[in-house]
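fold the following for me, if possible:
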Amino acid sequence: MQISKILNNNVVITEKDQAEVVAMGRGLAFGKKIGDDIAVDKIEKCYTLQGDESSRIDELLAGIPDEIFVITDKVITLAKEKIPGKINDSLFLSLADHINATQLRASDGFVIKNFLLWDIKRFFPTEFSIGKKAVADIAKKFDLPHLLDTDDEAGFIAMHIVNSELGRGNSSASELTKLMEEMLTIVKYSLKVAINEEDIFFQRFVTHLKFFSERVLLDDGTTLPNSDDSLFEMIVERFPESYETTLKIVGFLNKTRGYQVSKDEQTYLTIHLARIVPQTT
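Just a heads-up that it's a prediction; the model follows:
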């Protein structure tokens, strides 16, 4: 592996399997120049770049201090631990750029309001908790205690993580949040109950709704097969009120997005809704 770009003494760009890679390691580029071989035993972390990211390396990473790369790597490492198998390496570039811009704005006394914060907190609590830890690290490293006065920045970092989870297509955290809010509104008005959002059954429903919403947003035109008609019919008969709400969601998705909700998906939605009702009446 040879150095193609040097970002600082600890971060370089190289190539592996015909893809550009951000390689990190203490003193990795010390005394080195472009074209020199990398000491593989010094590489501590690698992030593989995809698509048009390679052409944006200079634009996104130019002038970013090493401390930002360290914090970014720490955030991604924690995210991969908490959300295994879903975090894309492309998060490194966008998150490093975002965190650097955040600390520059905060140094000048500016903090941007996050208008999706309330939804982010309730829909993506794991990602939000990671964002909180990241903000604490930024505030400590750059002596910006006022960053801790609000949760806005933690929400923005959480959105970057959610975007990485989506992984492909043009879907984004804001789209996912909007879709989940739309379906929750249908649920609340249809069931006509005061939902306790701290209840474990509601939290499980939100988790299911998140994954279901991801499938809707990433829809490639195919529909999940209907595997068990007998189970579907039993659930419909047993929980008619909840199934009526499911049908409203089905109609909404078909009308607004052309998404065909399979019987399996209807079954799982109905079961989750049925668990909410007795806990909120």
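
please count neighbours and contacts with C-alpha atoms only from this point.
OK.

give me the element the residue positioned nearest the centre of the chain is part of.
Centroid check for the chain by Cα atoms, centre = their mean gives Val162 as the closest residue, at 1.0 Å. Take DSSP states H and E as the rule and Val162 turns out to sit in helix 152-166.

other residues contacting that helix?
Residues from elsewhere that reach helix 152-166 (Cα atoms under 8 Å, 6 or more residues apart in numbering): 79, 86-88, 90-91, 94-95, 102, 111-114, 116-117, 120-121, 124, 127-132, 134-135, 147, 171-174, 214, 218.

just want the angle from the helix or strand encompassing Gln103 to helix 152-166.
Per DSSP H and E, Gln103 falls inside helix 91-107. Inter-element angle recorded for helix 91-107 and helix 152-166: 170 degrees (by axes from the mean of the first three to the mean of the last three Cα atoms, to 10 degrees).

for helix 91-107, packing partners?
In terms of contacts (3 or more Cα pairs under 8 Å, 6 or more residues apart in numbering; DSSP states H and E), helix 91-107 is packed against helix 57-61, helix 66-82, helix 152-166.

just checking, what packs against the second one?
Right, helix 66-82. In this structure, helix 66-82 packs against helix 91-107, helix 125-141, with contacts taken as 3+ Cα pairs under 8 Å, 6+ apart.

what about the helix or strand just after the helix holding Gln103, distance to the chain center?
Heading C-terminal from helix 91-107, the first helix or strand you meet, by DSSP H and E, is helix 117-123. The gap between where helix 117-123 is centred and where its chain is centred comes out at 12 Å by Cα atoms, centre = their mean, to the nearest Å.

before we move on, the earlier item: buried subset of the contacts of helix 152-166?
Those of the contacts of helix 152-166 that meet the buried threshold are 79, 87-88, 90-91, 94-95, 102, 111, 116-117, 120-121, 124, 127-132, 134-135, 147, 172-173, 214, by 16 or more other Cα atoms under 10 Å.

got a list of what the residue nearest to Ile43 when sequence neighbours are not counted touches?
Distances taken as Cα to Cα, 6 or more residues apart in numbering put Gly25 closest to Ile43, at 4.7 Å, once the chain neighbours are dropped. Residues near Gly25 by Cα under 8 Å, 6+ apart: 10-11, 42-45.

one more, for comparison:
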Amino acid sequence: MEFYEILKIFNNNVVLAKKDEKEYILIDKGIGFNKRKGELINKDRFEKIFILERDIKDRFDKLILNIDEEIVGVCEEVISMISEEYEELDREIHVKLVDHIAFAIKRLKNNDEIENPFIIEIETLYNKDYEIAKKAAFMIKKRLNIEIPDGEIGFIALHINAAKNKGKVSDTLKNIYICNSVIEILEDELKVEINKQSIDYARFITHIKFAIYRIINKIPIKNELKSAIKRKYKDSYKIAQIIAKFMENELKEKVSDDEIAYMAMHVEKFKNKTLY
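The predicted structure follows:
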């Protein structure tokens, strides 16, 4: 049987505890109810247990000094819920997501508007993360009685995506910016307004998302119809070249002719549609 010493109680279900000089976030129904700092928890199974390694522990301990315990508690329950969907999460989530949600709640209490210009792109490109973020928003509403707007749900989804990929939110945002800019280039060149609820839109920006990944990681892609596409869809190929040039400037990497040919096929689909 394990013995944990309570260091801090966040809510009835979440406590910070210590065992063998290591700190743990323990999550279990009623684990913090009627408990006090310094008490021992005599238990070896929990709904969820997170070890705070030294590189995270110091920053987490400093962060929670200025955040209401209830907010930290619900954030950790949110992280527990996320970990049910993605087993391997970046440990930084205990600092970055808690910090982000706490600041967002502060802004919402001050009636600040949270604007997210990429909400459609986030929902389209990272749909599973967005749906998980909606569950997080429901948990926050239920526990803290604070309504989380769609824009903030989008930002929470970005943190989830970064944590599951062990990457940076800024990198994901840049990819979204590139996808959005590619659509704007396409609209300018074709003199149309693309319906962002359409299947063609979703397919194209999803293609661009994976193209960005291939380009950054120098993963080759083969297009056997490249010559035919160049010859048959000349105008669309030219537009795809403009898009590729923009992507090269943003990514500082070369975009292959094979990638351009695939983009040209998508451009051709939009070009042949007169109603969006």
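
what's the TM-score for these two chains?
With the length set by TM-score structural alignment, normalised by the length of the second structure, the two chains reach a TM-score of 0.72; 265 aligned residues with a Cα RMSD of 4.0 Å.

ok, how many other residues are close to Phe156 of the first structure?
For Phe156 of the first structure, the count of nearby residues is 26 (other Cα atoms under 10 Å).

gap between it and Ser172 of the first structure?
From Phe156 of the first structure across to Ser172 of the first structure, the span is 12 Å (Cα to Cα, to the nearest Å).

got it, and Cys46 of the first structure?
Counting by Cα to Cα, the separation of Cys46 of the first structure from Ser172 of the first structure is 25 Å.

could you do Asp199 of the first structure as well?
Distance, Asp199 of the first structure to Ser172 of the first structure, by Cα to Cα: 27 Å.

how about Pro84 of the first structure?
Taking Cα to Cα as the measure, Pro84 of the first structure falls 19 Å from Ser172 of the first structure.

next: Met183 of the first structure.
Met183 of the first structure is 17 Å from Ser172 of the first structure, where distance means Cα to Cα.

going by neighbour count, list what's buried in the longest strand along the second structure.
Counting by DSSP state E, the longest strand found in the second structure is strand 3-11. For strand 3-11 of the second structure, a neighbour-count test (16+ other Cα under 10 Å) marks 4-11 as buried.

who touches that strand?
The contact list for strand 3-11 of the second structure (Cα under 8 Å, 6+ apart) reads 15-19, 32-33, 35-44, 69-74.

same thing but at 6 Å, please
Applying Cα atoms under 6 Å, 6 or more residues apart in numbering, the set of residues contacting strand 3-11 of the second structure from outside is 15-19, 32, 37-42, 69-70, 73.

now the helix or strand following that strand: how far from the chain's centre is it?
Toward the C-terminal end, the helix or strand that comes next after strand 3-11 of the second structure (DSSP H and E) is strand 14-19. Once both centres are worked out by Cα atoms, centre = their mean, strand 14-19 of the second structure turns out to sit 27 Å from its chain's centre.

now the angle from the next helix or strand after strand 14-19 of the second structure to helix 93-109?
Moving toward the C-terminus from strand 14-19 of the second structure, the next helix or strand (DSSP H and E) is strand 22-27. Per the same axes, to 10 degrees, the angle that strand 22-27 of the second structure makes with helix 93-109 is 50 degrees.

what packs against the next helix or strand after strand 22-27 of the second structure?
Using DSSP H and E, the helix or strand that follows strand 22-27 of the second structure towards the C-terminus is strand 40-42. Using 3 or more Cα pairs under 6 Å, 6 or more residues apart in numbering; DSSP states H and E, the elements in contact with strand 40-42 of the second structure are strand 3-11.

residues of stretch 61-71 of the first structure that come out buried?
Residues 61, 64, 68-69, 71 are the ones in stretch 61-71 of the first structure that count as buried (16+ other Cα under 10 Å).

ditto for stretch 15-27 of the second structure
Residues of stretch 15-27 of the second structure classed as buried by neighbour count (16+ other Cα under 10 Å): 15-18, 23-27.

quick one: contacts of stretch 174-188 of the second structure?
Stretch 174-188 of the second structure is contacted from outside by 193, 205, using Cα under 6 Å, 6+ apart.

do you know how far the residue lying farthest from the centre of the first structure is from Ala39 of the first structure?
What lies farthest from the middle of the first structure is Gly31; by Cα atoms, centre = their mean that is 37.7 Å. For Gly31 of the first structure, the distance to Ala39 of the first structure (Cα to Cα) stands at 12 Å.

ok, now Val193 of the first structure?
Separation of Val193 of the first structure from Ala39 of the first structure (Cα to Cα): 62 Å.

do the same with Lys141 of the first structure
In terms of Cα to Cα, Lys141 of the first structure sits 29 Å off from Ala39 of the first structure.

then Leu93 of the first structure?
Leu93 of the first structure is 23 Å from Ala39 of the first structure, by Cα to Cα.

okay, these two: which has more neighbours?
Using other Cα under 10 Å, the more surrounded residue of Leu93 of the first structure and Ala39 is Leu93, with 20 against 13.

thanks a lot, see you next time.
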